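J.: Sequence first, then the predicted structure:
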Amino acid sequence: MQARGIAGSLRHRLGRPLTWGAILVFGLIWNAARWGLAPDGLDLDGEALAPFAWGFTLLVLAPLPWQWTGDPRPLASPARGLVQALPFGLLCTWILVALLGAGGLPAPMMGHGRMGGHGPHGGMGRGGPRGGGACGSEGGLPGAGLPGAGLPGAGLPGAGPQGRRTLIAAGAYLSFLVLLGAILARMERAETAEAAARDAADRTRLRALQGQMHPHVFFNAVSGVAELVREDPAGAERALLDMAGLLRQVLDLGERTAHPLAAERQLAERYLALEALRLGRRLQVTWDWDGSLDAQEVPPLVLQPLVENAIKHGIAPERGGGELRIRAGRAGDGLVLEVANTGAPPEAGRPEGVALRNLRERLALLGLDPAAAFALVREGAWTRATLRLPLEIPDHG
C-alpha cells in the first residue's frame, strides 16, 4: 500500500468497535489476573495502563509495517515485511517502556516487588523480607522481576539477572508484535479481497437486472404498437418513432448505475407517449414535479416500472381508463417518487410482475431496504406506489 492506503486501513481499524472492544477486554482480563495474584498491590499507574497500551499497539499499529509497500500492492513480501516490522516493533517497545516505566512490560504474575523483594519506594516487598532492588528475584517466583525493571536501559548487557530477564521479556513482546502484525495484515487483506469480490458480484447482478428491464420495457411497448397497426396506421408510425427514441435512451444507459432525475422523467414521458397512442383519452396524466431536483442522481429505470405497473394493472383493464398522477419531491433528507392511479385495485394474493420484482432486487443491491424504500398501497379510489431514495446513492459502478 501507499500512504493513502495505509491511512485508510488505519482509519478502518480505528473505526471498528470490535478493535476497541478487544483492547478493553484484553486490558481488563490482564489487570484482573494481576489483581487476583496481588490484590493489595495493583496501582492505577503505568502498570495498570500497560495492557491497554499494548493492546492498542498490537491490534492497531502492528499491521502497518506489513502493509507498507510503496506501491499499489496490498501487502509487503515476507522479507520486506520482516525488515520493516523489526525496527518498528523495537521502536514501539522502547516508547511504551519509556512512557509507562515499570509497567511497560506487563505480566499478570509479576509486579513491583509483589512476589518478593523490596517495594517500589525502597520498602519491603509484599512477598517477604528477602530480595533486593525494586523487583528482587529472591523470595518470589522465578522471573518475578520481569516487569519491575521496565526502564529503557534495564536490559543492557551486564545489568545482572534482572536486566537479562527484562531483555528476554522485551524480545518476547517484540516477537509477538511482529508475528501478530503479519497475521492481522493478512486477515485484513483477505477481508478486503472478500468485500471487493462481493461488490463485484453485486455490480454484475445489478447490471443484469437493469439489462432485464430493457427487453421488458420494449416488449410492452411493441404490444401496444401492435394494437394500433390496423386501427390507426398513422398513430402506429408515430409510436414506432417514439419507441426508437425510447430504445436509444435506454441503450445509452449502458452499465450506469445512476443518472439525473430529469433523464428518468424523460424515459417515463416517452413510455407514456406510447401508451397514450394506445389508450387515447382513457389515460389522463398529471405531473407534480419539483424541477429543482432534476440534477439529482437516481438509479436508472425506477420511475418507469411504477408508471408501467399503474397503467397495465390499474388503468388499462378499466373500460373508462383512469387518472395517473406522478410526483417527485423532497421528504426530509431524501427524495420521494410517487405514482398514483385510479382504476382497478391490486388483486389480493397476485404475485408482483417482473418490473416491480426487478425494482425491489435492485434496491436491495444498492444497500437499501426494499420494505422501507418502496410501498404499494390502496387508499380509497387510488392505488399509490411510493419510492423513497436517499440523496446520495451508493456507488456500485
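T.: Nice, I can see it. Numbers count the residues shown, from 1 in each chain.
J.: drop to CA atoms for contacts and neighbour counts, all remaining ones
T.: Noted.
J.: what's the neighbour count on residue 384?
T.: 22 (other CA atoms under 10 Å).
J.: I'd assumed it was in a strand, is it?
T.: Yes - secondary structure of residue 384 (DSSP: H, G, I helix; E, B strand; the rest coil): part of a strand.
J.: Please verify my assumption that it contacts residue 337.
T.: No - the criterion here is CA atoms under 8 Å, and residue 384 misses it with residue 337 at 10.5 Å.
J.: residue boundaries of the helices in the stretch 251-397 of the chain?
T.: Along the stretch 251-397 of the chain, counting by DSSP state H, counting those that start in this stretch, helices occupy 261-279, 304-310, 354-365, 370-373.
J.: Report all helices and strands that the second one contacts.
T.: The elements that helix 304-310 packs onto, with contact taken as 3 or more CA pairs under 8 Å, 6 or more residues apart in numbering; DSSP states H and E, are helix 261-279, strand 334-341, helix 354-365.
J.: Then the shortest one?
T.: Taking 3+ CA pairs under 8 Å, 6+ apart as the contact definition, the neighbouring helices and strands of helix 370-373 are helix 354-365, strand 382-390.
J.: Residues touching that helix, excluding its own?
T.: 360, 361, 363, 364, 386, 387, 388, 389 (CA atoms under 8 Å, 6 or more residues apart in numbering).
J.: ok, and here's another one to check against it:
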Amino acid sequence: MLNQIPSPSVIVDLNIVDKNIQNMSEIAKKAGIKHRPHIKTHKSVYFANKQKQAGAVGITCAKLGEAEVMAEAGFDDILVAFPIIGEEKLERLYQLAQKIKVSTCIDSIEVAQGISEVGLKLGQPIPVYIEVEGGNLRCGRQPGEDTVNFAQQVKRLQGVEIIGILTYAGQIYNEKNIDDIRRVAKEEADNLKNTVELLRESGIFVREISAGSSISSKFASELKGVTEIRAGNYIFHDVSQLSTGMASIDECALRVIATVVSTPSPGRAIIDAGSKTLTTDTAQFRKGYGYIIEYPEIEIYKLNEEHGFLRFDPSIQLSVGQRLTIIPNHACVVANLTDEYIGVRGDQIVEVIPVEARGKNK
C-alpha cells in the first residue's frame, strides 16, 4: 500500500504512463511521423522498452553515458542529441559505433571534424544531424543560409554523413495560450522546412527532419514536413506542462511522496523533500517548487537540501506525520535524483523500477 512507502519517495503511476505512451504513439502515427523518444526524462530501461513496444523507431539520449547504458540493454538505434567533443568522448563514440547504429548532432566544424575522425577510424561514416537553432537560444546554426554554408563545409569531411537536421524550440514552454502554442509548433516546422529547401537547392539532400518537444508533438498535425519527433517529458508530465494547460493532473504520472516533519507556526510547515528530491527548477506560470495535489493552494516556496518550506493560509491545518503528494516542476531532473521509481497501479505497489542511467551525464 502507498501509505507504507518511506518518504521521500518517487512514485510512478503505471496506468497513467501506459496512457501517455499510447496517446503520443497514436498522435505520431496519425500524422505519419516517426517517434524517437528522449529517454533523459526517465533514464530507465524499463520505460524505454515500453516506448519501443509502442512503436518508437529508436531512442534519443542526452549524453553518451545514457546511450552506453541503453546500448548495453539492447537498444541498437540511438541518437545522442548533444555535441560530442574531446578525445575521451570520441573514443567512447567509436566503441559505441562498433556495436550499434549511433548518430549524433553537430553545429560546429570542430565537433564535425572530431566525429569525422571517428568515422574514418570505424571505416564507415557516422550519421549526423545538423542542429538548427530553434528560437531557444541554445545550440544550433541559424536557420537558412548559415545552416546551408555549414553543411557545405561538413560535406567535405569523409567520416560523416549528413542525414538530417534537428531543432528544439524550447521557448514553447513560455506560451500559455493554446493558439500561441500551436503557432510556435508550426513555426518550428516551418523554419526547418525552409532550411531543407535551401539545402536541397544547394545539392544537399537530407532524409530526416527532427523536431518536436513534448508540447509541440501534441500538435503533430502542424509539424508539416517533419519526419521525426523526439518527445520525452510526455511520459510523465509535470508542473511545466500542467501550468500551460497542456496536461491535467490525471496525466501526471511521476509524483513525490513527502511527509510533514514540522509545523513551526500557523501557515508554515516543513516537509522531508528538499532539493535532493524535488528540483529547484521553476515553472513559468506557477510559484514555488511543485504542485501539492491534496492542497493546490499551498506553496512550496523554498528548498534546502533535505527540507521543503511550505506557506499557506493559517486556516489550513497540517499535522506532523501527514503525507503529501507532489507533482514536481520538472520530472526530468527528479529522474536524475533517484535510484528507483516505485511503480504503482491505483493504491497498489506493483514493482520497483531501477533508474539505470541516473548520473550518466558525461
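T.: Everything's here; your move. On a predicted model such as this, the values are computed, not experimentally measured, just so you know.
J.: And the TM-score between them?
T.: Once the chains are laid over each other, their TM-score by TM-score structural alignment, normalised by the length of structure 2 reads 0.23; 132 aligned residues with a CA RMSD of 6.4 Å.
J.: Can I get the helices and strands packed on helix 370-373 of structure 1 in CSV including distance to residue 217 of structure 1?
T.: Formatted as CSV, these follow (distance: least, CA to CA, whole Å):
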stretch, distance to residue 217 of structure 1
helix 354-365, 9
strand 382-390, 18
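J.: Most tightly packed of the helices of the stretch 251-397 of structure 1?
T.: helix 304-310 (a mean of 23; mean count of other CA atoms under 10 Å).
J.: roughly how far apart are residue 188 of structure 2 and residue 229 of structure 2?
T.: 12 Å (CA to CA, to the nearest Å).
J.: Could you do residue 300 of structure 2 as well?
T.: 34 Å.
J.: Compute the number of surrounding residues for residue 213 of structure 1.
T.: 21.
J.: ok, for it, nearest residue in space, not its chain neighbours?
T.: Distances taken as CA to CA, 6 or more residues apart in numbering put residue 355 closest to residue 213 of structure 1, at 7.0 Å, once the chain neighbours are dropped.
J.: In the longest helix seen in structure 2, which residues are buried?
T.: Longest helix in structure 2, counting residues (DSSP state H): helix 178-201. Buried residues in helix 178-201 of structure 2, counted by 16 or more other CA atoms under 10 Å: 181-193, 195-199.
J.: now swap in stretch 165-178 of structure 1 and tell me
T.: 165, 166, 167, 169, 170, 173, 174, 175, 177, 178.
J.: With distance to residue 217 of structure 1 and secondary structure as extra columns, can I get these in a markdown table?
T.: Formatted as a markdown table, the buried residues of stretch 165-178 of structure 1 follow (distance: CA to CA, whole Å; DSSP: H, G, I helix; E, B strand; the rest coil):
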| residue | distance to residue 217 of structure 1 | secondary structure |
| --- | --- | --- |
| 165 | 77 | helix |
| 166 | 75 | helix |
| 167 | 74 | helix |
| 169 | 71 | helix |
| 170 | 70 | helix |
| 173 | 65 | helix |
| 174 | 64 | helix |
| 175 | 63 | helix |
| 177 | 59 | helix |
| 178 | 59 | helix |
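J.: Just send these back as a markdown table, with distance to residue 262 of structure 1 too.
T.: Converted to a markdown table, the buried residues of stretch 165-178 of structure 1 look like this (distance: CA to CA, whole Å):
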| residue | distance to residue 262 of structure 1 |
| --- | --- |
| 165 | 73 |
| 166 | 71 |
| 167 | 70 |
| 169 | 67 |
| 170 | 65 |
| 173 | 61 |
| 174 | 60 |
| 175 | 61 |
| 177 | 56 |
| 178 | 56 |
